[in-house]
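Chemist: A structural model of the following input is requested.
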Amino acid sequence: MKKVGAILMVLCLFVVIMVGCTKESKENEKGGEESKVESTESKTSTNKKIKIGFAQKTLENEYQKALAEGLVEAGEAKGWEVTVLNAKNSIENEQKNMETFVSLKYDMIFINVVDTEAATASINAASEAGIPVIGIDSHVAEDAKVVTNIASPSYGNGRLVGLYAAKQYDVDELISTGLLSGNKGNPGGLDRRLGLFTGVIEGRIGCTETEARKFAEEFEQQLVKQGKALNQDANFEVVAQGWGGWSIEGGLPEMEDIMVANPDINCVMGENDSMLIGAMGAIEAADKLDQIQIFAAADAMKGALEAIMDGSSYKATGLNDPVLVAAKGIDVAAEVLIDGTDPKSYEKIVYTDAACITIENAEEYYDADATF
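Modeler: Modelled structure (predicted):
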């Protein structure tokens, strides 16, 4: 009996041990499953689709359409989701669009501002919510908390076009110019015409860029005060300034008025291609294409490139490619969001490369299928 009792005790102890081991094994297995879930959730979080918002001021012209399309395409090429909200040139709409991106917790916002000062509150609200903001194309205010601004080099492009224009006239020939500007007070427009003035003066006098820039600023002051300006050493004058509102429709009548008052001009310069394409129509109607050469500080739009390649009086334009601007913006976004670059490490403005496009190189930049 004692022997049987001992055997039963051993069997009971074995069962208890086996049950305990089985329980521990199941708990470990359960813990392993929980670990797998945590690991999967972590991987999903790491690889979640990045969401980019673009608060675009307008989609009502070809440049802005191409800029939006370029941002979407460059973002999607990285597997990102890019949403464009159109403010339709309304400050109120822009504020609502920015609030939408913040409330939906987008990873980054690009903004092409309707108004420099009015956009600051929305930009800073997004930044304070932990969403980095990048200005693109238009200038933002000094106190706007952006990572940087992405833009074509307005001054740099203008200067290269001005240098080219200086070579298209004999040294002793007066460059008598009609100027087409976009709208008063626009900082980008000012940079573009200062670039044009600097390039012409630098090319004609043979001075340094720094010296030419100083002369160009004095030239601009003359223009503001008198409506015309002259640099005798460069044999260069602007006889009138028209405000074409950046459009073909605005450039044409302004050019007509300039030619009526100044029939002997041999040059027209402007702050973008659209106005100068309009001006070219007015020049053609006046039968003065052989008399007046045309130079734009920007944009290298398709119509201007076609005119340049045709060997017309449209001689040069600066490279303001919205697709390149968009691609540069997405590159900066990737550096911040993926590579971990400090957002505070960027310069105030990140530029694309400056270029002057002429009959010698226009084919390199021309795309028949381009939106802009």
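
Chemist: use CA for all of it now, contacts and neighbours both
Modeler: OK.

Chemist: tell me, what residue is most central in this structure?
Modeler: Asp137 (3.4 Å; C-alpha atoms, centre = their mean).

Chemist: Quick check: the gap between that residue and Gly75.
Modeler: According to C-alpha to C-alpha, to the nearest Å, Asp137 stands 17 Å off from Gly75.

Chemist: residues touching the residue nearest to the centre of the chain, list them.
Modeler: Asn112, Asn149, Ile150, Ala151, Ser152, Val325 (C-alpha atoms under 8 Å, 6 or more residues apart in numbering).

Chemist: Doesn't the third one belong to a helix?
Modeler: No. Residue state for Ile150 (DSSP: H, G, I helix; E, B strand; the rest coil) corresponds to strand; a helix is not indicated.

Chemist: residues near it, how many?
Modeler: Residues near Ile150, counting by other C-alpha atoms under 10 Å, number 27.

Chemist: Next: the fifth one.
Modeler: By the other C-alpha under 10 Å criterion, the neighbourhood of Ser152 contains 29 residues.

Chemist: My read is that it contacts Ile349, right?
Modeler: No. If you go by C-alpha atoms under 8 Å, Ser152 and Ile349 don't touch, sitting 9.5 Å apart.

Chemist: Let's compare: structure for the following, please.
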Amino acid sequence: MMSKRIKKITAALLTGIFCVSMIIGCSSKAPGESTDKETDVKEGSGKEDYKVGFCLQTMDVAVWNTMSEGMEAEAKKLGVEYGCQVANNDAATQISNIENMVAQGYDAIIIHAFDREAFADVVKEALDKGVVICAYDDNIIDASTGEPCNYQLTFLCDNYEIGYRVGTMAAEWTKETFEGDDPIQFGLLWHKEFQFQRDRVEGIRDAIAKLDPRIEIVEELEGLVTEDGVAAAEAWTQSYPDMKGIVATNDTALLGFSEAWKAAGKDVKDPKFGMFGNDGVKDAIDMVADGTILRGDVGLDVYNGGAQAVDACVEVLNGADAESVIMPMVNVTVDTADEWKSDTNLYK
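Modeler: Got it, this is the predicted structure:
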């Protein structure tokens, strides 16, 4: 039985990839314009040896390690000092880390806004001291107004677009693979806690409805970590033997599903089954390149996105009007996977 293999599968996967990589998600709404006081950063200081910091939720996610590497490389290129502090998923620690960076003289701080409202006060204090703030992953919300604080920059994803791309790849595959008007059963794996996940699901549904309404999402299950994918495989292979595919808001759950699929003796290259997700995790890209049931992935270019965020911070420090950063993304299929893999900054 598949359930006897769950622990073995999970352990193998967790050593190969970091879980929860889809939490890279974020709001695409930008904050209001900064005040003159906030944008006029350290005017006349003549300072050249800037310090740019990244206050991050956790390093237990592969793509965030890659993002920090991109930030560090860009800082070195620009002659800027770079530092990263990790909150280990704790908002109070994140606040303390931000306070420490301000006290240590950091000129700009990229803040992972994994709690939308918890960091508003410390951000206001940093802005009052002339620090450039870039909100990553989501906006930092002032609870008294319900609006984003007036910081200078954001580094966000267009999560609706990510989902729409996932749904588009799924619909293009079903149109090429299945004839007739009969419904095509799909499952959906996602994590309902976060708004960015809801945005991705909205994009998936809209693309499917427009491009191939034959696709019928027959069930939604939790899809955050490897174990979720394993559990979904166990459930759906029994309850929906005619299911033809899965759409998901990350790669990690799909990797769990595929391992359980193989463990059940099913063909990992079954031409009548397709999975579609996002993140660009190495193991997922390998599966796409090998022509397996994981047929399409929206790869997020976190390395170059991180570099762009540091560059934008330095531009503001130098008195320029920098644009906020939108995470670069690439559709990866069997036809384009080798191009992704050839870039060592993407394929990690």
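
Chemist: Put one on top of the other, what's the TM-score?
Modeler: Remark: TM-score between the superposed chains equals 0.77 [TM-score structural alignment, normalised by the length of the second structure]; 292 aligned residues with a C-alpha RMSD of 2.2 Å.

Chemist: Distance to Glu217 of the first structure for the contacts of Asp137 of the first structure - can I get that in a markdown table?
Modeler: Output for those, formatted as a markdown table (distance: C-alpha to C-alpha, whole Å):
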| residue | distance to Glu217 of the first structure |
| --- | --- |
| Asn112 | 28 |
| Asn149 | 24 |
| Ile150 | 25 |
| Ala151 | 22 |
| Ser152 | 21 |
| Val325 | 27 |
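
Chemist: which one of these is nearest Leu71 of the first structure?
Modeler: Nearest to Leu71 of the first structure, judged by C-alpha to C-alpha, of the contacts of Asp137 of the first structure is Val325 at 8.5 Å.

Chemist: whereabouts in the first structure does stretch 299-312 of the second structure align?
Modeler: Here stretch 299-312 of the second structure aligns to the first structure at residues 319-332, judged by TM-score structural alignment.

Chemist: what does the matching stretch contact?
Modeler: Looking at what lies outside stretch 319-332 of the first structure - C-alpha under 8 Å, 6+ apart - the contacts are 63-64, 66-71, 74-75, 134, 136-137, 150-153, 157, 298-301, 352, 354-357.

Chemist: What helix or strand is the aligned residue in the first structure for Phe196 of the second structure located in?
Modeler: When the first structure is aligned by TM-score structural alignment, the residue opposite Phe196 of the second structure is Gly188. Gly188 of the first structure is part of helix 187-205 when elements are defined by DSSP states H and E.

Chemist: Give me the angle between whichever helix or strand comes after that helix and helix 187-205.
Modeler: Sequence order places helix 209-226 as the next helix or strand after helix 187-205 of the first structure, per DSSP H and E. Calculated by axes from the mean of the first three to the mean of the last three C-alpha atoms, to 10 degrees, helix 209-226 of the first structure forms an angle of 120 degrees with helix 187-205.

Chemist: Is Lys124 of the second structure within a helix or a strand, and which one?
Modeler: With DSSP H and E as the criterion, the answer for Lys124 of the second structure is helix 120-128.

Chemist: Would you mark the buried spots in that helix?
Modeler: Within helix 120-128 of the second structure, the residues scored as buried using 16 or more other C-alpha atoms under 10 Å are Ala120, Asp121, Val122, Val123, Lys124, Ala126, Leu127.

Chemist: Please apply the same query to stretch 181-194 of the second structure.
Modeler: Ile184, Gln185, Phe186, Gly187, Leu188, Leu189, Trp190, His191.

Chemist: What does the fourth one correspond to in the first structure?
Modeler: Translated: Gly187 of the second structure. Match for Gly187 of the second structure (TM-score structural alignment): Gly178.
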